[in-house]
Every structure is written in structure tokens, then in C-alpha cells.
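Q: quick one, structure for this:
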Amino acid sequence: MSDTPISSQPERLSRQSDYELEKLQLSFEFFPPKNDKMEERFWVAMDKLAPMSPRFVSVTYGAGGTTRDRTTKIVSRIEKDTGVNAAAHLTCVGASKEEVGDVIRGYQEAEISRIVALRGDPPEGVGMPFQPHPQGYKNAAELVAGIQEIGDFDISVACYPEMHPQSPDWHGDIENLKRKIDAGASRAITQMFFDNSDYLRFVDRARNAGIHAPIVAGIQPIHNFTQVANFAKRCGTSIPAWLADRFEGLEDDPETHALVAAAVAAEQVTELVDRGVTEFHFYTMNRSSLVFALARLLGRRPA
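A: This is a model prediction of the structure:
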């Protein structure tokens, strides 16, 4: 990220025209709560962020479909209770085409028209080798095509600014993304990244390969540096040395940790806006404070 002082960032954003602010598209990602206490926190976060007029909010889908029923229930309730568009995640790992088709038709019955289609990670965890089900989809591009055969859905897919850990090379990685878009996906949402140059180079690679769909910047506010760093290591996202230095020694100082996390996220999104980026997908971890502040910083106000 740039060395622009944080104090100048609100001034930069305030100079944006109303037209530029109107172009901004925000979406928020949640995971389905596992118990009553987590569900209470989920709805507190949802109620805080819903008035920020997101394009949609998405709800994840556990490895092997372990949270399928909760995902469907939560997504359906979001649309009915808040009026916000909601997307359900869908993976094809460990399932036959028939089983995946049943989930898609279940989404239709629940009046869910948006899907985030992912190949998915094996139940053993992120980074483990993927083995397609003998009667299943081999990859996310096939999954997107299968969804399109069943109904008219708005489909988002994933992409990886630092290349998917299992891609053989950049050519193969970009070609895989192109197949997903050509199969019918409307946009690609990036895995989290912390060096904006990785994202910008990835967009250039995609455009040079003839991919013109939006490539939405996936932003991970750092609510807990240790947890985020551990997940980043498993999914192939780099943690720059300067970022680790900022959080060093803050494990037992939550107040300072929160302030540093807010500054880091603010630097990242404002620099991207300066570079012309207008679409952001925030990984909320079912927490609203940091994401709400970032949406405000981007000029979004509660409806």
C-alpha cells in the first residue's frame, strides 16, 4: 500500500463526485451461526450493515455442505426480514451432480436467486488435494454450467490474486477463471489479499486474457491478526512483513489492535479507490464494526 498519511484519506474521498460514489458497489460475507449466542451476534451485525445498501450479502456453505440447511434458512430470512438481496454459497465437493441439483432446486423453492459457486475444499481442510465425486462436478466451471441448466441465477465465483495454491502456473489459473466466467458467472470475487499490487496485477492478467467481468476486491478486516494469519497461510495468501510488524505485540492489547486494524483496512480500501476500484466484498466474520466504518469511509450512509 501507499505511504499516504491516514489523515489525508477522508479528504481524498470527500473530493469524489457524487457520480463516483454512486458507482461504488459493496457486498458483505457472513457464515451461518452454529448456536443461539452466535446467531444473536449474527443478527446484530446484519442489522447494522443492512442499511448500508449492499448489492447483496452472502452466507457461506461449510465443507461438504455441512451447513447447507442453515445457509438456506439464513439467506431466505435475510431477504424476507431486511429486504437486502442475499446470496447462498454452494460447493460441489463430496457431492454428486444429483445431490448438488437438489440443493439448487431447494434454493429456487426458497426464492434464492443468487449463488456464490465454489469448487470447495475437502472436509479435511483448506489446501488438501481435491478429489471430485465420481458422479460429481470436476470443478467450479462445471458447477456454474450446471446451475445455469437448472435456473436463472446471478452467479459469483472466486479468484485468487496470488494464484490458487493448486494451480500449475498463472496461465492455468487465469484460464480456469475464464472458463467460470464463460460458463455463466456474472463476476469474480477475490480471495483476501493485503498487497494491493497483487490485486492490480491480477486484474491486468485477467483483462489481457479477455476476461471483462467485474473482479471484485475481497477485503478482510483484521479482527484477530493471529487467526487471519493462520488462515492466510493455509489458503496461500501472503502476509507482508510490514503488516505483521504493525500487529506485533498486540495479542493482549485489543484496543490498540482494533485501532491498527481500522487504519490498515482504511489504507487498503482508499488506495484501491484512488486506483479506480469501485467494487468491494467484505469478509465480516459476523462482526460489523470495522466493516461499517469502512463503508462509511467509502461514502456509504445508512438508507
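
Q: only C-alpha atoms from now on, for both contacts and neighbour counts.
A: Fine.

Q: burial count for Ile219?
A: 22 (other CA atoms under 10 Å).

Q: wait, I meant Glu175
A: 15.

Q: okay, it and Met163: tell me how far apart.
A: According to CA to CA, to the nearest Å, Glu175 and Met163 sit 12 Å apart.

Q: okay, helices next: where are they in the stretch 1-150 of the chain?
A: Assigned by DSSP state H, counting those that start in this stretch, the helices in the stretch 1-150 of the chain fall at 9-14, 18-23, 36-49, 68-82, 97-109, 140-150.

Q: return the most buried member of those helices.
A: Of all the helices of the stretch 1-150 of the chain, helix 140-150 carries the top mean neighbour count, a mean of 20, counting by mean count of other CA atoms under 10 Å.

Q: distance from that helix to the middle of the chain?
A: Chain-centre distance of helix 140-150: 20 Å, with CA atoms, centre = their mean, to the nearest Å.

Q: next: stretch 194-209.
A: Relative to the chain's own centre, stretch 194-209 is displaced by 16 Å; criterion: CA atoms, centre = their mean.

Q: quick one, what contacts Met128?
A: If you count contacts by CA atoms under 8 Å, 6 or more residues apart in numbering, Met128 has them with 121-122.

Q: same question, the one 4 residues further on
A: With contact set as CA under 8 Å, 6+ apart, Pro132 has these partners: 93-94, 138-139.

Q: before we go on, could you also do this sequence so I can check it against the first one:
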Amino acid sequence: MKTQKQHERTFSFEFFPPKNDEGAKKLKDTWTELAKLEPRFFSVTYGAGGSTQARTLETVLDIHKNSGVDAAPHLSCIDSTAEQMRGILQLYKDNGLRHIVALRGDLPSGMRDPGEFRYANELVEFIRKETGDHFTLEVAAYPEFHPQAPNALKDLQNFKRKVDAGADSAITQYFYSAEAYFRFVEDCEKLDINIPIVPGIMPITNYKQLARFSDACGAEIPRWIRKRLEAFGEDTASIKAFGEEVVTEMCDQLLKAGAPGLHFYTMNQAGPIKAIWKNLGLKPEPR
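A: Model (predicted):
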């Protein structure tokens, strides 16, 4: 089993931009709590076609100025021009940001032409050309393979293109099979991909929502987990307790085997993350 013990272990948390002032207040309460865990960075997602760009910037700047934690905006290139990207990068630089999660993004419904950038490697290459080493660049990785990839080898080659274009590290799509992650890391090392590949972790709190997300993004929920969750029906307390146990055990397995940290998809909630963090015995403890 290949591991990534040569890389420094880092932890990070992902949020989505709030839709209104009430959501913004709740999110601030969440990142205030999670900042106590002293993560490496907080990332903030970016809607398809830049639909939440304004909220992303507003949220990122609030976090950057007030949380004491590095903020990393997501930047997707679909439906964007080079001039627009140049302006966004300058805006981030002007506001002191030094960390970006660079993604292709999803093609909005009905769109045929993706714009000047077709793939994430082109965005990474553009950012490096425009800004040099100013930004730490994260890219996406898919241990269970991208749903639009024709085959596993093609998906690995596409990932390597992002790395060769200048990515510093990668965050994976969430998964519930540690073995899928370990095999992915092995395959990457055979292609001389040696950047940190941080597992993406999705807590289980709402089975119907999780099933919908997973079907859309190609993340597999193992049959035994699905069946257990289905059996709980509307018993949300049992779903959360079982989900916490399953995800904690997987995170423990990943870290013990040398995974270079964890990236939590928070769904803008602190509670599930703090519970898993405490179960794992990670420091600092939540206050």
C-alpha cells in the first residue's frame, strides 16, 4: 500500500457561499467555531458559470480578514474569458489572497461552448503564466474517477496534466472506500505524480441529500452503507450516529496509512466536523 507520509499533514474545511444575510450569519458562526481547530485553510465554492462569484468574494474576504485562517476561493473556468480571469486574479491579489482551488467547473444546462478555457489544466497554466508563484494552487482529484472520463487511464492522464501545469496539491472528491484512495495514490505515483493528494471527506447527516449528491457527481456509496442508511428511514439521530462512526473510522484508517491530511466538505455545519475531529483525537481540541 502506497502512502503519502513524505508530505506535511494539513487539514482544511470547505464552505459554500450563503444565499442571504441569514445564511451569512450562520456561516460566520460555523467558520468561527471551526477556526478554533486551526486548519490550514478554508475554501469557498464558486457556482457554475460564476453564478455565485460575488458571494464567493464577499465570503472569502470576510474569512480572510476576520478568521485568522487562510482563505482559498474556488475558481472555475467554464464560461470565462482570459480577460475576466485576469481581472479576478488581480482582485484576489489586491486583497491579499494567496490560495486558490482551480477547477474546470460544471457546464451550465444548455451551454454548448465552454468559453476560452475547456479544462482545469488550462486554467492552472494561465494562473501560473499571469501570477507566477503568487498563489498556492489546489486542483481536484477523483479516486473513483470523474463521471465524464471515458476510462480510468484517461482520467489519470487528465489529472497529470493539471499537476504538470503547476498545481501544488490536490483535494479529492469525497468517497467512502479508503481502498479506492490508496489505489488512486499508487496509480498516481506510477505516473510520477508526487504532489500531496488530500482526501475529501463528506460527513453523513442526511441520507437522501447525500444520495442525490453522489448520483450527480459519481461518488460511490458502498452498498452496505446505503442499506444501513435506508433502514433508518426518517430516524435522523440514528443516521447521524451511524454516519459519524463510519466516517470517523475511514478518516482514522486514512491518517494511519499516511494520508497528508483531510479536507472536510462541511455543508456549512460545524457540529459534524467537530464530532469527527474529537473522535480522531486531533489537536487542538474544539473549545
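
Q: circling back to that earlier point, mind picking the two most distant members of the contacts of Pro132 of structure 1?
A: Gly94 and Asn139 (11.7 Å; CA to CA).

Q: can I have the buried ones of the contacts of Pro132 of structure 1 as a PyMOL selection?
A: Typed into PyMOL, the line below selects the buried ones among the contacts of Pro132 of structure 1, using 16 or more other CA atoms under 10 Å:
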select buried, resi 93+94+138+139
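
Q: aligned against structure 1, show me the partner of Ala180 of structure 2.
A: Aligning on TM-score structural alignment places Ala180 of structure 2 opposite Asp198 in structure 1.

Q: ok, how many other residues are close to its match?
A: Here the number of neighbours of Asp198 of structure 1 (other CA under 10 Å) works out to 15.

Q: against Ala63 of structure 1, how distant is it?
A: Per CA to CA, Asp198 of structure 1 is found 27 Å from Ala63 of structure 1.

Q: and the helices in the stretch 101-250 of structure 2?
A: Going by DSSP H, counting those that start in this stretch, the stretch 101-250 of structure 2 shows helices at 120-131, 152-165, 178-190, 207-217, 223-232, 236-256.

Q: go through these and pick out the most buried.
A: Highest mean neighbour count among the helices of the stretch 101-250 of structure 2 (mean count of other CA under 10 Å): helix 120-131, with a mean of 20.

Q: packing partners for that one?
A: Contact here means 3 or more CA pairs under 8 Å, 6 or more residues apart in numbering; DSSP states H and E; on that basis helix 120-131 of structure 2 packs against strand 99-103, helix 152-165.

Q: what's the angle from the first one to helix 82-94?
A: This means strand 99-103 of structure 2. Taking axes from the mean of the first three to the mean of the last three CA atoms, to 10 degrees, one finds strand 99-103 of structure 2 and helix 82-94 inclined to each other by 160 degrees.

Q: what's Gly120 of structure 1 aligned with over in structure 2?
A: In structure 2, the residue paired with Gly120 of structure 1 according to TM-score structural alignment is Gly105.

Q: excluding chain neighbours, what is closest to that match?
A: Ser76 (4.8 Å; CA to CA, 6 or more residues apart in numbering).

Q: could you do Pro129 of structure 1 as well?
A: Sequence neighbours aside, Pro122 is the residue nearest to Pro129 of structure 1 in space, at 7.5 Å (criterion: CA to CA, 6+ apart).

Q: that neighbour is in contact with Ala63, isn't it?
A: Yes: at 6.1 Å, Pro122 of structure 1 counts as touching Ala63 under the criterion of CA atoms under 8 Å.

Q: pull up the overlap in contacts between the two.
A: Contact criterion CA under 8 Å, 6+ apart; residues shared by Pro122 of structure 1 and Ala63: Val93.

Q: stretch 221-228 of structure 1 corresponds to what range in structure 2?
A: Under TM-score structural alignment, the match for stretch 221-228 of structure 1 is residues 203-210.

Q: measure that stretch end to end?
A: By CA to CA, the extent of stretch 203-210 of structure 2 from end to end equals 9 Å.

Q: again with stretch 230-241 of structure 2
A: 14 Å.

Q: and what of stretch 48-66 of structure 1?
A: By CA to CA, the extent of stretch 48-66 of structure 1 from end to end equals 27 Å.

Q: what residues in structure 2 pair up with it?
A: Under TM-score structural alignment, stretch 48-66 of structure 1 corresponds to residues 33-51 of structure 2.

Q: picking that back up, show residues contacting the match of stretch 221-228 of structure 1.
A: For stretch 203-210 of structure 2, contacts defined as CA under 8 Å, 6+ apart pick out 229-230, 236, 239-240, 243-244, 247, 264-266, 272-273.

Q: out of those, which comes closest to Asp21 of structure 2?
A: Out of the contacts of stretch 203-210 of structure 2, the member with the shortest distance to Asp21 of structure 2 (by CA to CA) is Thr266, at 19.0 Å.

Q: need the counterpart of the closest one in structure 1.
A: Using TM-score structural alignment, Thr266 of structure 2 pairs with Thr284 in structure 1.

Q: on that earlier part again, Thr52 of structure 2: which of the helices and strands packed on helix 120-131 of structure 2 is closest?
A: Closest to Thr52 of structure 2 of those, according to CA to CA: strand 99-103, at 14.6 Å.

Q: average offset of the closest one relative to structure 1?
A: Following the fit onto structure 1, the mean deviation recorded for strand 99-103 of structure 2 is 0.4 Å by mean CA distance after the TM-score superposition for structure 1.

Q: packing partners of that strand?
A: So strand 99-103 of structure 2, by 3+ CA pairs under 8 Å, 6+ apart, packs with strand 70-76, helix 120-131, strand 136-141.

Q: what about the second one, distance to the chain center?
A: Right, helix 120-131 of structure 2. Helix 120-131 of structure 2 has its C-alpha centroid displaced from the chain centroid by 19 Å (CA atoms, centre = their mean).

Q: over in structure 2, see which of the contacts of Pro132 of structure 1 survive.
A: Shared with structure 2 under both residues aligned by TM-score structural alignment, their matches' CA atoms under 8 Å, the contacts from these are 93-94, 138.

Q: distance to Pro214 of structure 1 added to the residues you listed, as TSV?
A: Listed next are these as TSV, based on distance: CA to CA, whole Å:
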residue	distance to Pro214 of structure 1
Val93	26
Gly94	29
Lys138	24
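
Q: counterpart of Ala120 of structure 2 in structure 1?
A: That one, Ala120 of structure 2, aligns with Ala140 by TM-score structural alignment.

Q: just checking, that match touches Phe130?
A: No: under the criterion of CA under 8 Å, Ala140 of structure 1 is not in contact with Phe130, lying 11.8 Å apart.
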